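Asks: sequence-free structure coming up:
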């Protein structure tokens, strides 16, 4: 992912930046210097004049309090705590004096995105260096106050110590003068602490989270809580098709009878994101809800008005069945030759239904125009993607739009691209007053960026001696990145087009195979029916579902134990050796997690119709692998087909664990999300829209279906990687493989339904 970010002008290139540590009225400030060379101002002058760009990492008040700025979205993952720990550990400050502030979208903060499980991974090095540079500056100033050389002083928990004498950080800030610039070379030379020197990060550390108290005492402010003076309430009328709908006429005669109804607007969107939109506004939200229910809009529907789930699946099957479709994502060895020379071959077609986000907090935004600037109050995961579209819709320069941050009541990828903000700002612009637009659950569902239905065809070849000789994987779905962030799509390895990396990752697995080909195909019918979305684990969730289930099929064909078969291919040779810093050890680390897991479950006594299945995964991408081995213990009722997920096991190597409680919560949540997608969550497109729009028909995992969980983290000092999404990936194939081991039924469709089992057992 790093290469993709380097395409963006806003990106912080640490190789060309230097750090400044300077004094100001607020105390001590740590910031980026604009350039490495030709910097005319001293650090102290630059800080006092705010002549720095793009990010102020943190500042320390005269009483020693450390305020760390968080340019990420908080949506339940406690990212503020994790990032603050990184800074505070290197800074050697007192954790009780640390607080966090979430920042708005001012350009000084640079490129802003919270997704892909990237936050800790991408922030670890610069935040560690920012903390270390601050510590050095404090030691230098503290040593001067103590009358010793910096080399004979050390920092520890908010004090600079020299022999039996010490001075607090607060005293240093009050008495010392800071005017220190660290060049890029000096920054690169700053060593990050080894594990045995850490006091705030690592598996054995347990300190209070900074962002939990407000969530438990009711003071946390979410986007849906935002209010501004003089605002009206609005609700959208969702058109019958995502694209191509046109409003012919509107009849609001019944809506006018609703007390508080103010009117409606037919939106014209210069960004062309919204097509055929009507928004109703009222004095209060209940009135807006009622008015939309009563309003009648006559539409010219778009071309996908009759598209069904079956149509999308049929198109996916057609696409993967042809050798001429798509773009090669992996092409190693000679798969075609292996196929021709094969004595035998097997294949499996794996599918997933449409799935939706259904985040707890429905979409919402408050839009107001003040002075010459538009202010948006909402929770958004990817402001740097959203702001240009808002500016285009409003026909104003991007610097005239600011997103004010709020907690997100669930994101899971839905709040990356902020398309729901557009109707809020356009309505506010049309009526000339602030607007708070809130989607009902049904509105949210109909406008959701669904995880596309998917189809994967896998083929394995076996040579004349019966050995496994080649793997082909073709997979088709709607691509989120194609619609929402096309600049992030690299060319395929065959040069025949671009590929959505988030809809292909996982096919570039860590197994050593002589012949391996993976072909990514865009399902254009899905693409034009709705906006495909990034949903927690993204493409890995459906691509590895097919891959890891099929690996078991290959092992059984060879008469080998599926665990040993995997271990044999996780040899860490060639490209599978990994690289520094993100994947040191490569496939051997994944192998280790599977070995640990296999020993953990080897002595479990299975009852009748019970089985244990395994899967390995290395999400989110090869450039940021979290090594996870997953096992599922299931019971299958042969009469009803019901699968009971009794227990999930996961052994996780995520490198250095920054915030242990947060990491555990992330893995627990992602395992349960994976279980929900594996066994329950399913939607279907009908007449161009999703059929299920609320929890009475969309059925995620319920409390009575919760499995036990056994999660073990590998103690590691390797580079930390993201853990928000990777736990999802291995659950479905582990469950499927367990079902096969329990009753001999191979399941190839998600979610795995009782009817899938009974239809086989009764034949």
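Replies: Yep, that arrived. These figures come from a predicted structure and were not determined experimentally. Residues are numbered from 1 along each chain as shown.
Asks: going forward, measure contacts and count neighbours with C-alpha atoms only.
Replies: OK.
Asks: Checking residue 717 next. Helix, strand or coil?
Replies: coil (DSSP: H, G, I helix; E, B strand; the rest coil).
Asks: Quick one: neighbours of it, just the number.
Replies: Neighbour count for residue 717, taken as other C-alpha atoms under 10 Å: 16.
Asks: Please report the distance of it from residue 658.
Replies: 10 Å (C-alpha to C-alpha, to the nearest Å).
Asks: Over to residue 605?
Replies: Residue 605 is 36 Å from residue 658, by C-alpha to C-alpha.
Asks: Comparison target, given below:
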């Protein structure tokens, strides 16, 4: 892309990647190669890579995206079952094995679940897989009865020949169907024919979760299995200097101490024994070059980098020239490192034996897991079997294979299968964190309108490491998503990206780039509104004249929230405020209104959140609403409480006492309105987290006159002087 290219964002990357890579993915000629243990396995004839039809019982649908609480098992099943003409009660969900040829992501190419892309990426391929399977099953029945396929109808897994009254279940012709060549083209239903898509469907994974039947990675039990607890260097990049194993080996149930260059693991008969043995160890660490690393220096280095040269992401007109005169508003916004803190801590069970390796884990990247373990062991990837499980929360943290690599390094020293479990403290301190970001914005304001806009985003590049082909011309399309294509008309524009790396390990985190860019843009707009004595809503509406979808979402949110009415009083404090935000990222448009109360001591309580969303065509409305609600809770914790900081090279936070999540008594009322849309489906796993953070910050700004420029909120800045 040339420096003056008009736009580059996650959405433009997705469109381009889908066009280039889409044909690589919809390979439905061959069956899946492996199924996972300890959970349902595919059975019956493999009509294609996604659909296995047994003689009796439910159809096995091989799910290309991983279920981690976001509801994609149900939405994926709805897409396939819609065209296959079966009910959700006739579906058995099976996780796809590592197999990029058949289950590689249509956008990322690699086999991964993330970026709020499952629905936008897999809806059409899965509908085609269902329609193809149905066509082959109908063809098999027509061949068996020697009648035209056009005379056959299907419903609930039964094929009917109405002229003769004959019927046959899918399972009775599945073997014959699997032997037929797949049709080159199949017709998909029109929206007016949908039975499942767009309906409020109950999640197919809920019953097993409620009854405790679901096996997460942390639940796996294998014959003869041992348990390992680990401790890595508390100083980033430190090494093991000396270990006295004696005290640990005296603990009942401890069987072995595994010493690696950068960590120590204690192996025992159960997790308790392993943890007690780990606590008994006397470990001396060599801190290494990061022993002086501290948070103040990390902030300072990033701020200094933000003043240097950057890569032009978008250039329209002469923003730099216009910003040299007139009324110019300027501000910077900084977002800290954040941990993932999923309910299920990192864990992995590994058995190295007979020249191969088996892995039981919940991962968003089964192919990366397979390759990472193979590299550790020096064996071909096909000798590594990955049994993937449902995940107890991912949030981007399981888009990395590092924990699987660590577990494999330990397991190759252990005889038999071993389950490695990270304690909550190790899960937080040894995480790969959301990057630290810096945003510098300038705007020229004339007669209440913005006529020039500059936005500089500074931070590391996840894509340069995780998906190098997506990092082009020095631009990380994720880092600048939300900055490159804001929903507003902002006059002359200049958007720049400055890649600044530091030694802290970083990864995707629910929202990643838009967390930083949308927060900064929406906070900055409220600052401009205040300084120009303009209502924040009026300012935004004036810039949405050419964006009817964005305006409709904004209007829906403020109408539902009662923007023009006073904020209701609260028992938590006398200062109340209402804040607004709008975003267009992940292929979806959302607007949010948040109401807060601020106590005299500076504590903030979010009392109400209203979100309006246009996510394009909706597969399951209940899932969309639940994802927005969950994202809102996640985002409130981030804006009010969360941060990871370093001192002496060590992470200062260790558990929920100092890395605080939202508590049940702090839950606000959350109202969600979905706007009807026939546009292509967008993503929803991350937008709820992104959109609520600036709305809350803007509400605090309205209540106190203090704007948050570095997350999280600092209560001392909001406290009333006594």
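Replies: Right, received. Where do you want to start? Just so you know, these numbers come straight off a predicted model, no measurement behind them.
Asks: After superposition, what's the TM-score here?
Replies: After superposition, the two chains reach a TM-score (TM-score structural alignment, normalised by the length of structure 2) of 0.88; 688 aligned residues with a C-alpha RMSD of 3.0 Å.
Asks: which of residue 605 and residue 658 of structure 1 has more neighbours?
Replies: For residue 605 of structure 1 versus residue 658, neighbours defined as other C-alpha under 10 Å are more numerous around residue 658 (25 against 9).
Asks: Need the nearest residue in space to that one, chain neighbours excluded.
Replies: residue 201 (4.6 Å; C-alpha to C-alpha, 6 or more residues apart in numbering).
Asks: Can you find the partner of the one you found in structure 2?
Replies: Superposed on structure 2 with TM-score structural alignment, residue 201 of structure 1 falls opposite residue 197.
Asks: In this structure that match contacts residue 619, no?
Replies: Yes: with contact defined as C-alpha atoms under 8 Å, residue 197 of structure 2 and residue 619 form a contacting pair (4.8 Å).
Asks: Which residue ranges of the stretch 601-722 of structure 2 form strands?
Replies: With strands called from DSSP state E, counting those that start in this stretch, the stretch 601-722 of structure 2 shows them at 604-614, 646-647, 650-651, 669-674.
Asks: The closest residue to residue 148 of structure 2 other than its chain neighbours: what's it in contact with?
Replies: What sits nearest to residue 148 of structure 2 in space, not counting adjacent residues and going by C-alpha to C-alpha, 6+ apart, is residue 142, at 5.9 Å. Contacts for residue 142 of structure 2 (C-alpha atoms under 8 Å, 6 or more residues apart in numbering) come out as 148, 149, 152.
Asks: Return the mean post-superposition distance for the host helix or strand of residue 142 of structure 2 against structure 1.
Replies: Secondary structure assignment for residue 142 of structure 2, by DSSP states H and E: helix 118-145. Compared with structure 1 after fitting, helix 118-145 of structure 2 deviates on average by 2.6 Å (mean C-alpha distance after the TM-score superposition for structure 1).
Asks: What segments of the stretch 101-250 of structure 1 are strands?
Replies: Counting by DSSP E, counting those that start in this stretch, the strands of the stretch 101-250 of structure 1 are 154-156, 159-162, 165-168, 179-182, 232-237, 246-251.
Asks: Just give me the neighbour total for residue 89 of structure 2.
Replies: 12.
Asks: What is the aligned counterpart of it in structure 1?
Replies: For residue 89 of structure 2, the aligned residue in structure 1 is residue 96 (criterion: TM-score structural alignment).
Asks: Could you tell me where stretch 632-642 of structure 2 falls in structure 1?
Replies: Taking TM-score structural alignment as the measure, structure 1 aligns residues 671-681 with stretch 632-642 of structure 2.
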